[in-house]
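*Asks:* sequence-free structure coming up:
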């Protein structure tokens, strides 16, 4: 008696044998049939109970007549059904042998089971009695289970199925119908028969007597394998549309194609792509010719580690005309080949390594599907079966072509994106400074990292030497991605350098830059309504003489400063609107930077991420800056390692670190000059004396001429007060003359008999460079004299 189903189990003779043929279980029904008690049989070989030679039994099941020895000495011939059962936890399993016993119960004329006219029904129908034993089946059901009614009548469903059709689960459903009196029309039961998937839709209903009491269960089974397979194919196509093309990476997309097809469509899938022969990255035009050189992009297998693969991802191989890969590419359609038919014999004879894999894993069918997109041939996907015994069907070919076509578009998109990304990245790097200039005002280090999973943006940085040993630092970020953003970045960087050369104040420079971005956006809008240009920028000018820094920003993150021995902190700086809005004012702020202060400028890609908020990122940035470092380069690397994820940032990152240096007062000399031309000679002599104190006698001659010319021009054309300043470091001597006039000087070509007009030309010829800059009080004319021969 079963604790779940309280019915007599003695109506079935049942025995369980282990892998060696030893009896491990013996039912009461078996005792009734042969007279042997369980303790007399369990542990003995089953062959001792068989008269004559035991039949040859092979998995998964067997049935036939067998002559058995009765305990009383005579023989009993019975029809026996034998199943091989696989344990849930793995292992070798055991064998279940069953046969029904004669039902000696009297039959009643009004038994509803006897009046269930089923034999002529085209639907597979079975009748189970109130003990959940099979009472009747029609011909259609006998064909489904592959056994005649007289052989299985009286057996329970698990005994009939032997593990197929999930008999125990269905029997639980039968029991619920019997005990509750309510029908069960739940779904379907897909099962594997001889390696092929068969789907059954089962409906159960109670059979009641005149009093309404359930006396049995009627089960109707419908084979809807084709509908089930169609739904599975639609689900696989839908899954492919979701899983393939999640990124714009060619290798990742190829791997997603292989992953989707295993194990749903094949046991092993390889994806091989053509190497683009053109420098642009475009696939070869025209038809493909054999032999074909392909590079393994991805593969997947039902076996961990894909041991069937001959090539590793990234390796290249050449396929002759007899191979499935070349044949499908030449034909432009899917090619199905089987090993038993000899379709692959020529190729496998040539390729010994693949022949060994075919023999080792029992490969029997392959299907090669070309990867085609937008008229271009990109590669081929090869699907292989060895665990699944059935070959590829025409429906499988259509399904593989549909999935591969979807993947081909994604691979082509990834290829086009990769080409544009590489072009934009090359343009971006060519427009960024290859190295930072060495100045007496500061030491600098920088890093630029393109986005890991999106298009290249328009981030940039720069260090620009200015007059008076000052230096400008700039970091900017153009809105958008791709080649257009990189080109716009190049135009803005050039504009910043041009505006910096005329020594505009930071807020004025941003105003001019804003006008340029507005014009660029207007020009772009004429071509495309979505091509608006925008940018953010931070511009700072540091003076090593005064040790003060003037900064202004246009919608850009503020910098972080770390004074010597102090804690890093964010600079309080007016935000300003982003560039491109037009007409809005910018504000400057001036701060003092003690010598040795580290100023950190960066773009928002460094601090903005999905993993953490901006405030947390600022805290991490300050912690990375506060840690001791041997160099600014080491600090840059630590900052990137601390703030950026392992796989790379989702946005471009530009980082600029500058450690300020101060110019000692001993290297600066200043004179206030009265507006008297007669005093030019004494001022010139004082300048020479100062150069002697500095140990620069070789520069005296040039400096004397420059000082004389600049001071004379200031007295003659400028406005009082006038000031002369000399600044020098190891490589450069700077002469500056300031006055309160806003009129800028310019070079001109003097005529033969002109008495003047040659002074600035002389200054330009004798000095390394010269220029003028406007100040709040007027202007300053400056000239730089090289102190080293190679400068």
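*Replies:* Right, received. Where do you want to start? Just so it is clear, the structure is predicted and the values come from calculations on it, not from any experiment.
*Asks:* when you work out contacts or count neighbours from here on, use the C-alpha atoms and nothing else.
*Replies:* Noted.
*Asks:* what sits against the residue positioned nearest the centre of the chain?
*Replies:* Most central in the chain under Cα atoms, centre = their mean is residue 247, positioned 5.2 Å from the mean C-alpha point. Under the criterion of Cα atoms under 8 Å, 6 or more residues apart in numbering, the contact list for residue 247 reads 253, 414, 453.
*Asks:* closest to residue 129 among the residues you listed?
*Replies:* Of all these, the one sitting nearest residue 129 is residue 253; the distance, using Cα to Cα, is 56.2 Å.
*Asks:* now for the nearest residue to that closest one once chain neighbours are set aside: which residues touch it?
*Replies:* The spatial neighbour of residue 253 that comes closest, neighbours along the chain excluded (Cα to Cα, 6 or more residues apart in numbering), is residue 245 at 5.4 Å. Taking Cα under 8 Å, 6+ apart as the contact definition, residue 245 lies against 253, 256, 407, 410, 411.
*Asks:* host element of the last one?
*Replies:* In other words, residue 411. With elements delineated by DSSP states H and E, residue 411 resides in helix 394-431, which encompasses its position.
*Asks:* returning to what we had before: can you redo the contacts of residue 247 as JSON lines with neighbour count and distance to residue 586?
*Replies:* As requested, the contacts of residue 247 are exported to JSON lines (neighbours: other Cα atoms under 10 Å; distance: Cα to Cα, whole Å):
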{"residue": "253", "neighbour count": "24", "distance to residue 586": "47"}
{"residue": "414", "neighbour count": "20", "distance to residue 586": "42"}
{"residue": "453", "neighbour count": "14", "distance to residue 586": "34"}
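*Asks:* try this one side by side with the last:
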């Protein structure tokens, strides 16, 4: 398939109409740099009246259409845009506005038979090119997403369907493009789309992947429609989202009760009102179901599933919500006939020729969720009392399913937001390891779990790698994970050995379990907190890795010659058992070795046994790759053909080495005259490294640290200087286990100012205890010199 010269212009606009984001594509389109427009009203970029734009967006969560824009040079541009309203966890909202700029207006078409097959397929289909931009979409996908192909063409899936579903499908599509193998994802792309979503690579005659086809299996017909009324369970009782619960209400009631029906939901429940209340303003709802779906688009269809429905204050839906009871209408009544004729969202009523209209509120414990509208054509008798009873029964059951789905969605969203906020937002800068990481949340109804990873820079240019897993799912598991991750970082900051760190972490888990159990002895948490952890420290100077694990899978090691094996780290008990020891193992690693740390969800995919999964993982790690990012993608691609049933954390690191020309060390005698000799060593070494500007500060710190070691320490005394990247590290070792403390000297004291001076001169300093003795270190940044 021919490659397109396409780019995407994106901008974000806050609730007050102020531009808060401006992409490079937007700069290419309109000529403005980010600094020239961010912080200004978005209306200044429009070539027409801003009132029309505000009116078009009012009450909507998505809009697409053509907008007149003003280029920096004064030209007027007519651009098709797609705008999504986004809401953060704090309730603040903004608009994401995207526009694809492509040199080709229409994609190529196939032979007539191929074209008919694509367009008329009952499955939603789309084709994305090698840049993962949409070039074709069939009618079923257009209807399901309520977007025309023209509005989606040239955009990536994450811009067409913002959110976890679009992002996951976009990643799977990239894996299909790179691996040449079909992929599958479990997230829904829209309320009218089922699962799974299948991404199939499209290859040319030479076997090269040129595009990716996205296909979605439609939701299966519900068995509820084939059951008698007394056997019908609550619609949506087993559904994963409220849209499916609303659709099942249509499957139960059409054609048994009505010829046509629609479900319109409020974005958030409202308390029910009693009596003959009226809403002074229009009511904004969202269409969750429409059955049957009218043919065609535009006025004959009305609002499609997923679109916003704005109901005037005197419309049947608004009045039903105001009084919180069912209302029965004859559409020939003047007031109802006028609404049905003029309101664009009532197109489905006009198209079906509805004569008798029944509007029933969806009531749940949380309040009124929305309304269900049932219509009968003139060929059937108007709704009667028995029909009203059945409609109330069915909508009550549907409301239970919708409320349950909303609660599950809220819980999952909260847990996901908490989990994401507690994981590293960016990997820290360090020179010891090249690192890439991935985190995939669970696709199961149980929600996200407590998997985590971390990268912690330590003293002496060393780096700690951490991967852990808290048993369970949901908010509790995420919160526990955050507490354990914070504890690990705190313990690592005091440079505890790996086995001692896990011992302290084990004690913490026992205390957490005791606290939770004492707070509520009947709670699930009273049984304890299950967690596993792997902690490894790599030293680029000695090229050694020290690791200990608590019930966690061992790390995989790939040596430069391609050999793959597990590091032989004793398993140790899971955290929270107490009283059992942990053992650390020290291993020498050749430069360029690859370490892979992961959680057990990676090897527990439902379509693999453990031996097959291990062999697949080893092969994926050992294969050639341009980068560690590609290694992560290949491991996940090979092991997962779908969203995982359990959370997965994957951390891949390639070792680097600080060679001898970057490290200098000296043995010092325990006598006062050695201080001047140490200063001379430092001065000569820094001169050899071309760091003469750092000599004065470094000599001062070394003088104080060596003096302390001679006065209070025990031999042997060693001085080490490490230069890596833009950092200079001074280390003084002695065999004493006493820890130096910084204190402020009084006026007549002759000493006591040494460590205070070191703290003022160094960017960081501290003490690292060894099995025998200690090392006092001070780190300074060379960029500030």
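*Replies:* Structure received. In this text, all values refer to a predicted model and were calculated from it rather than measured experimentally.
*Asks:* post the TM-score for the overlay when you can.
*Replies:* TM-score for the superposed chains, counting by TM-score structural alignment, normalised by the length of structure 2: 0.66, backed by 552 aligned residues with a Cα RMSD of 2.7 Å.
*Asks:* before we move on, the earlier item: for the contacts of residue 245 of structure 1, which ones persist in structure 2?
*Replies:* Conservation of the contacts of residue 245 of structure 1 in structure 2, assessed by both residues aligned by TM-score structural alignment, their matches' Cα atoms under 8 Å: retained contacts are 253, 410.
*Asks:* what does the residue nearest to residue 253 of structure 1 correspond to in structure 2?
*Replies:* For residue 245 of structure 1, the aligned residue in structure 2 is residue 237 (criterion: TM-score structural alignment).
*Asks:* again, but for residue 706 of structure 1
*Replies:* So, by TM-score structural alignment, residue 706 of structure 1 is matched to residue 701.
*Asks:* just residue 412 of structure 1 next, same as before
*Replies:* In structure 2, the residue matched to residue 412 of structure 1 (TM-score structural alignment) is residue 403.
*Asks:* and for that match, nearest residue in space, chain neighbours not counted?
*Replies:* If the residues on either side of it in the chain are set aside, residue 403 of structure 2 comes closest to residue 364, at 6.8 Å by Cα to Cα, 6+ apart.
*Asks:* what does that neighbour correspond to in structure 1?
*Replies:* The criterion is TM-score structural alignment: under it, residue 364 of structure 2 has residue 373 as its aligned partner in structure 1.
*Asks:* wait, its match sits on residue 408?
*Replies:* Yes: with the criterion set as Cα atoms under 8 Å, residue 373 of structure 1 and residue 408 qualify as a contacting pair; they are 5.5 Å apart.
*Asks:* between these two, tell me which one has more neighbours.
*Replies:* Residue environment comparison for residue 373 of structure 1 versus residue 408 gives the larger neighbour count to residue 408, 27 against 19, counting by other Cα atoms under 10 Å.
*Asks:* which residues do residue 373 and residue 408 of structure 1 both contact?
*Replies:* Common contacts of residue 373 of structure 1 and residue 408 (Cα under 8 Å, 6+ apart): none found.
*Asks:* dump the residue contacts of the nearest residue to residue 294 of structure 1 once chain neighbours are set aside.
*Replies:* Excluding the flanking residues, the one nearest residue 294 of structure 1 by Cα to Cα, 6+ apart is residue 274, at 4.9 Å. Listed by Cα under 8 Å, 6+ apart, the contact partners of residue 274 of structure 1 are 283, 293, 294, 295, 377, 378, 379.
*Asks:* aligned to residue 274 of structure 1, what sits in structure 2?
*Replies:* Match for residue 274 of structure 1 (TM-score structural alignment): residue 266.
*Asks:* quick check: its match is in a strand.
*Replies:* Yes: secondary structure assignment (DSSP: H, G, I helix; E, B strand; the rest coil) places residue 266 of structure 2 inside a strand.
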